[in-house]
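**Q** A structural model of the following input is requested.
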Amino acid sequence: MVVEEAERHPGAVIEVFATDEHRIGLKPILRRVWAPCGERPVARGHHRFEWLYVTAFVSPATGESFWYLATGVDKALFEDTLRLFAREAGAGRDRIIILVLDGAGWHTAPLEVPEGIRLVFLPPYTPELQPAETLWVHVDEPIVNRHIDTLEDLDAIVADRCVSLAANRNLIRSQAGFHWWPDRVAPN
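**A** Coordinates of the predicted model:
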């Protein structure tokens, strides 16, 4: 697919990105922690069912990433997010982005796809092939074993985390850079 696009668009940079969504909310994310022998660790939590959705667009080859937060997911919102990503990433005639994604209902046709973006769908039930899926552990890090009072507080914490992840290309590349993922193709 990278070779096809390079032949179709000589002189353009061809890059393969991956995208996925992650739902986080006011229901606590619990992980194991060390505690002194004979003592039980305490993690405060109050189960509530209000959610945020984090959408990541990631280039495993370069570590470049784009992060978006929303209060829901649907086809119209995904189209808007895809347009925003294409604009911010500079997709167009000079940069073609092959976007690998799963078959979630809001990803399927009919879908308005911006110029410079080509969609490639993963086979069903294969999250292990999705590099963006590996990044959620880093997104969750600042909220693990914590009680968050409001969705606004959660939004602020996760937004800060996404900004720091976008700046840390080495972390993104080391976490999501599968050895078999295609490299970026730049014109000679």
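**Q** drop to CA atoms for contacts and neighbour counts, all remaining ones
**A** Will do.
**Q** Can you give me the neighbour number for residue 64?
**A** The tally of other residues near residue 64 (other Cα atoms under 10 Å) stands at 19.
**Q** Who are the contact partners of it?
**A** 58, 166, 169, 172 (Cα atoms under 8 Å, 6 or more residues apart in numbering).
**Q** Just give me the neighbour total for the last one.
**A** I take that to be residue 172. Neighbour tally, residue 172, other Cα under 10 Å: 25.
**Q** Mind telling me what element it is part of?
**A** helix 169-176 (DSSP states H and E).
**Q** cool, and residue 55?
**A** Assigned by DSSP H and E, residue 55 falls in strand 51-58.
**Q** Over to residue 67?
**A** Applying DSSP H and E, one finds residue 67 within strand 65-70.
**Q** residues making contact with the biggest helix by length in the chain?
**A** Taking DSSP state H as the criterion, the chain has its longest helix at helix 151-167. By Cα under 8 Å, 6+ apart, the surrounding residues in contact with helix 151-167 are 25-26, 50-52, 64-67, 69, 139-140, 142-143, 148, 171-172.
**Q** Test my guess that residue 50 contacts residue 26.
**A** Yes. Between residue 50 and residue 26 there is a contact at 5.8 Å, judged by Cα atoms under 8 Å.
**Q** are any of the contacts of helix 151-167 buried, and which?
**A** 25-26, 51-52, 64-67, 69, 139-140, 143, 148, 172 (16 or more other Cα atoms under 10 Å).
**Q** want to put them side by side, so please do this one too:
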Amino acid sequence: MASAVQLRTDYSASDLRRLAAASKHANQSRRLLSLAAVLDGMDRAEAARIGGMDRQTLRDWVHRFNALGPDGLRDIRPKGHPPRLSKAQLAELAEIVETGPDRRVHGVVRWRRLDLRKVVADRFGVAYHERTIGKILKAIGFSHISARPRHPGQDPKVMEDFKKNFLRTLNAHVGHLSKGRRIEVWFQDEARIGQKNGIVRQWARRGTRPRQPADQRYDNAWLFGAICPARGVGAALTLPYIGTEAMQMHLDEISTMVARGSHAVLLLDRAGWHTTRMLTVPKNITLIFLPSRSPELNPVEQIWQYLRSNFLSNSVFETYADIVDAACEAWRSLTENPETITSIGSSQWAHIGHS
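**A** Here you go, the predicted structure:
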């Protein structure tokens, strides 16, 4: 029978119990208590049971303790396989993903895991399963998300210049106002709400494919909406048509929502019914037109997305009146939560400090 392995003598039983009490590792604590019992002279089989182990396992931990001290009693975490792609290769992969595929070269217009699997194999000589490619993408900061539309004729420089020079543009439009007049920044847009409605993502059990009603009819109304993010307020009309007359009614409605003694600058796109000289702009509103083909500068676009996702999609409207009711109820739900308007609509470049 093998003789008992002697414990190192630079720790007392009291020292080991104190270390066990302070340890954040449960397994290390119970091993320390077993060794403390050994130092107190307890039979090793009994001491092993204190730590929930047999005598041979206790002997192994005694060897670890003698060699490494209390730290040697912690669990050994397997390190797993070393990464097969270096940090430089992962950075290159991230750049490939961000740049996107070339349809003429790669044959696709968006990266799929199976496409990137081939790219990784061809460029780095490493073969991964598609699921592993997905895990790698998440590890380097990517998510599988929907892209936002962008007009092909859009000029990013024009958009950046507009944001950079917004305060100068603002002053040029309202410089005639009396000093100290409060200025409110508003944004305006229109959205079609109709029977041909969208279907949005929803939570469902994995492996199932939920169904939602999809109407094939085309009756619709127009929701004219405007928001002032700084105040968390909005003004909207649901109308059966779009055009100059409808826009005039909306301007008049916005005018009633501007705070008393304030002046509103209304940012909007260059639709024909916005720019026509047939409009009579209320005295407490000044129009500022956004650059062409730049819906990203108008946060009302995100308001539409919010309303469709939360109140209008996955629905069937039997009549025009149902469409109007749904649009009005969605807008009321929005305006009942001013913080939502502020959260969605606030743009750092359009913040003027005293709105």
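**Q** Return the closest of the contacts of residue 64 of the first structure with respect to residue 125 of the first structure.
**A** residue 58 (20.0 Å; Cα to Cα).
**Q** who touches that closest one in this structure?
**A** 17, 18, 19, 64, 65, 66, 131, 132, 172.
**Q** any idea what it aligns with in the second structure?
**A** Under the alignment (TM-score structural alignment), residue 58 of the first structure pairs with residue 227 of the second structure.
**Q** Next one: its match from residue 282 of the second structure, what distance?
**A** 17 Å (Cα to Cα, to the nearest Å).
**Q** Ok, residue 36 of the second structure next?
**A** Residue 36 of the second structure is 86 Å from residue 282 of the second structure, by Cα to Cα.
**Q** more neighbours, those two?
**A** Taking other Cα under 10 Å, residue 36 of the second structure and residue 282 do not tie; residue 36 has more neighbours (23 against 16).
**Q** Thought residue 17 was touching the more buried one, still the case?
**A** Yes. Using Cα under 8 Å, residue 36 of the second structure is in contact with residue 17, at 6.5 Å.
**Q** which position in the second structure aligns with residue 164 of the first structure?
**A** Under the alignment (TM-score structural alignment), residue 164 of the first structure pairs with residue 333 of the second structure.
**Q** Distance of that match relative to residue 60 of the second structure?
**A** In terms of Cα to Cα, residue 333 of the second structure sits 66 Å off from residue 60 of the second structure.
**Q** Pick out whichever of those two has more residues nearby.
**A** residue 333 (14 against 11).
**Q** Could you check how far the more buried one is from residue 201 of the second structure?
**A** From residue 333 of the second structure to residue 201 of the second structure the distance is 21 Å (Cα to Cα).
**Q** And for residue 174 of the first structure, the neighbour number?
**A** For residue 174 of the first structure, using other Cα under 10 Å, the count is 13.
**Q** mind listing what the aligned partner of it in the second structure touches?
**A** In the second structure, the residue matched to residue 174 of the first structure (TM-score structural alignment) is residue 343. Residues near residue 343 of the second structure by Cα under 8 Å, 6+ apart: residue 229.
**Q** Give me the helices and strands touching whichever strand or helix holds residue 136 of the second structure, please.
**A** Residue 136 of the second structure is part of helix 130-139, with elements assigned from DSSP H and E. Where contact means 3 or more Cα pairs under 8 Å, 6 or more residues apart in numbering; DSSP states H and E, helix 130-139 of the second structure is packed against helix 113-124.
**Q** Could I get the buried residue list for the helix it packs on?
**A** Neighbour count says helix 113-124 of the second structure has 113, 115, 116, 117, 118, 119, 120 buried, by 16+ other Cα under 10 Å.
**Q** where along the first structure do the helices fall?
**A** 2-8, 75-89, 136-140, 151-167, 169-176.
**Q** Take these and write them to a markdown table, including distance to residue 99 of the first structure.
**A** Shown next, in a markdown table, are these (distance: least, Cα to Cα, whole Å):
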| stretch | distance to residue 99 of the first structure |
| --- | --- |
| helix 2-8 | 11 |
| helix 75-89 | 10 |
| helix 136-140 | 18 |
| helix 151-167 | 18 |
| helix 169-176 | 14 |
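**Q** which of these is buried the deepest?
**A** helix 169-176 (a mean of 18; mean count of other Cα atoms under 10 Å).
**Q** The equivalent of residue 196 of the second structure over in the first structure: neighbouring residues, count only.
**A** When the first structure is aligned by TM-score structural alignment, residue 196 of the second structure is paired with residue 27. As a burial measure, residue 27 of the first structure scores 16 neighbours (other Cα under 10 Å).
**Q** ok, residue 27 of the first structure - contacts?
**A** Here residue 27 of the first structure is in contact with 45, 46, 47, 48, 49, 50 (criterion: Cα under 8 Å, 6+ apart).
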